[in-house]
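Visitor: only geometry, no sequence info:
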């Protein structure tokens, strides 16, 4: 899978072709460091002074490199696909190899950082259910009132919790039908075309 870069992103990364390869390697190290700890305006200013360029050029270059590495790591693109994606930037062969080396050395670490940044959603662990039926009462002799009780066990960060839900069979049946309809929609050609364009 190739990484599609916007014109603005290509323009920001174009700054890397104007600097030495040692500087590109340093920008890569800074980009990974910023992913861990957040950006620091003083580093941009110091690098801009050393290179005698505007601060925003350095900032855009580092942030462009950060975006390239995070998107590539997120999609886990192969070495060949990464090289093909970077070819669109028009860098020299040496810079392309340096960017590939940066990507290969840091992709696991970047994926770990991205997984920590995501929301910690609880995961399914187990489900218990019970069907309660009130067959009759003095006031309602002919009516049957079934109730479905669900105990959903969730796990989040090694801690288990339980949620109790209650519903009637008609609502549960409607929910199942809606979920089946949503799953069928994902398999449709129209949805596949949209998902292919998003990637």
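Guide: Structure's in. What do you need? Since the structure is predicted, the reported quantities are computational estimates derived from the model, not experimental observations.
Visitor: C-alpha only now, for contacts and for neighbours.
Guide: Will do.
Visitor: Now do the SS call for residue 162.
Guide: Under DSSP: H, G, I helix; E, B strand; the rest coil, the three-state class of residue 162 is strand.
Visitor: Would you confirm that it contacts residue 156?
Guide: No. Using CA atoms under 8 Å, residue 162 is not in contact with residue 156; the gap is 11.0 Å.
Visitor: Now do the longest helix along the chain: which elements does it pack against?
Guide: Among the segments of the chain that qualify as a helix by DSSP state H, the longest is helix 93-117. If contacts are counted by 3 or more CA pairs under 8 Å, 6 or more residues apart in numbering; DSSP states H and E, helix 93-117 sits against helix 21-37, helix 55-75, helix 79-87.
Visitor: so how far is it off the chain centroid?
Guide: Offset of helix 93-117 from its chain centre (CA atoms, centre = their mean, to the nearest Å): 15 Å.
Visitor: what does it contact?
Guide: Here helix 93-117 makes contact (CA atoms under 8 Å, 6 or more residues apart in numbering) with 21, 24-25, 28, 32, 35-36, 69-70, 72-74, 76, 79, 82-83, 86-87.
Visitor: ok, second structure coming up, stack it against the first:
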């Protein structure tokens, strides 16, 4: 099977295609260092200076490599599928050789980590219904407008597919906007937080 990459992950991996094979070998070493010991900003600053690139570019290259490793291990890719997957990004044959060796050398350890970190959630998302309501008056206040958004979040039991759980939620538009902003921030940070669990597992 071929891996399906998120747009931001594609961008991070695409940064690596612009570097030489030796540079990619070095980035793989930095990624392994991240896995074993956590991030090393001093080393990343030095790398950025030596390669004449920005600090966050170095970080994104490392995140891209570790995400690639996690995805490949999760789907237990063989060599052919791994090469075909990264070929779609634009890696040359020599670059593919380096990345496959990176995957081959760390796949067993990462696979064990993924098994330990697997959280069994009994429910999965099924549907979301919502409606917009407005309370225009009450006995105490005859002139008022209170907008509310009512939601019915439907979850499906993974083991019993015919059983659904309804979670009813109610919030005003301002709170919904705040929740949306917080979820977007959490989504943006989730990649780094997910990666940060990898070195902690090794250290423990």
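Guide: Right, received. Where do you want to start? All values reported here derive from a predicted model rather than from experimental measurement.
Visitor: sorry, back to before: for residue 185 of the first structure, find the nearest of the helices and strands packed on helix 93-117 of the first structure.
Guide: Among those, the nearest to residue 185 of the first structure by CA to CA is helix 55-75 (23.8 Å).
Visitor: what's the angle from that closest one to helix 21-37?
Guide: On the basis of axes from the mean of the first three to the mean of the last three CA atoms, to 10 degrees, helix 55-75 of the first structure is oriented at 70 degrees to helix 21-37.
Visitor: mind listing what's buried in helix 55-75 of the first structure?
Guide: For helix 55-75 of the first structure, a neighbour-count test (16 or more other CA atoms under 10 Å) marks 55, 57-74 as buried.
Visitor: That helix vs the second structure, mean deviation?
Guide: In the superposition against the second structure, helix 55-75 of the first structure averages 0.8 Å from its aligned positions (mean CA distance after the TM-score superposition for the first structure).
Visitor: which strands and helices sit next to that helix?
Guide: Going by 3+ CA pairs under 8 Å, 6+ apart, helix 55-75 of the first structure lies up against helix 7-14, helix 21-37, helix 41-51, helix 93-117.
Visitor: can you rerun that using 10 Å?
Guide: helix 7-14, helix 21-37, helix 41-51, helix 79-87, helix 93-117 (3 or more CA pairs under 10 Å, 6 or more residues apart in numbering; DSSP states H and E).
Visitor: Let me have those helices in JSON lines, extended by mean neighbour count and distance to residue 184 of the first structure.
Guide: Formatted as JSON lines, these follow (neighbours: other CA atoms under 10 Å; distance: least, CA to CA, whole Å):
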{"stretch": "helix 7-14", "mean neighbour count": "16", "distance to residue 184 of the first structure": "36"}
{"stretch": "helix 21-37", "mean neighbour count": "17", "distance to residue 184 of the first structure": "38"}
{"stretch": "helix 41-51", "mean neighbour count": "14", "distance to residue 184 of the first structure": "49"}
{"stretch": "helix 79-87", "mean neighbour count": "17", "distance to residue 184 of the first structure": "31"}
{"stretch": "helix 93-117", "mean neighbour count": "16", "distance to residue 184 of the first structure": "29"}
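Visitor: Kind regards, and thank you for your time.
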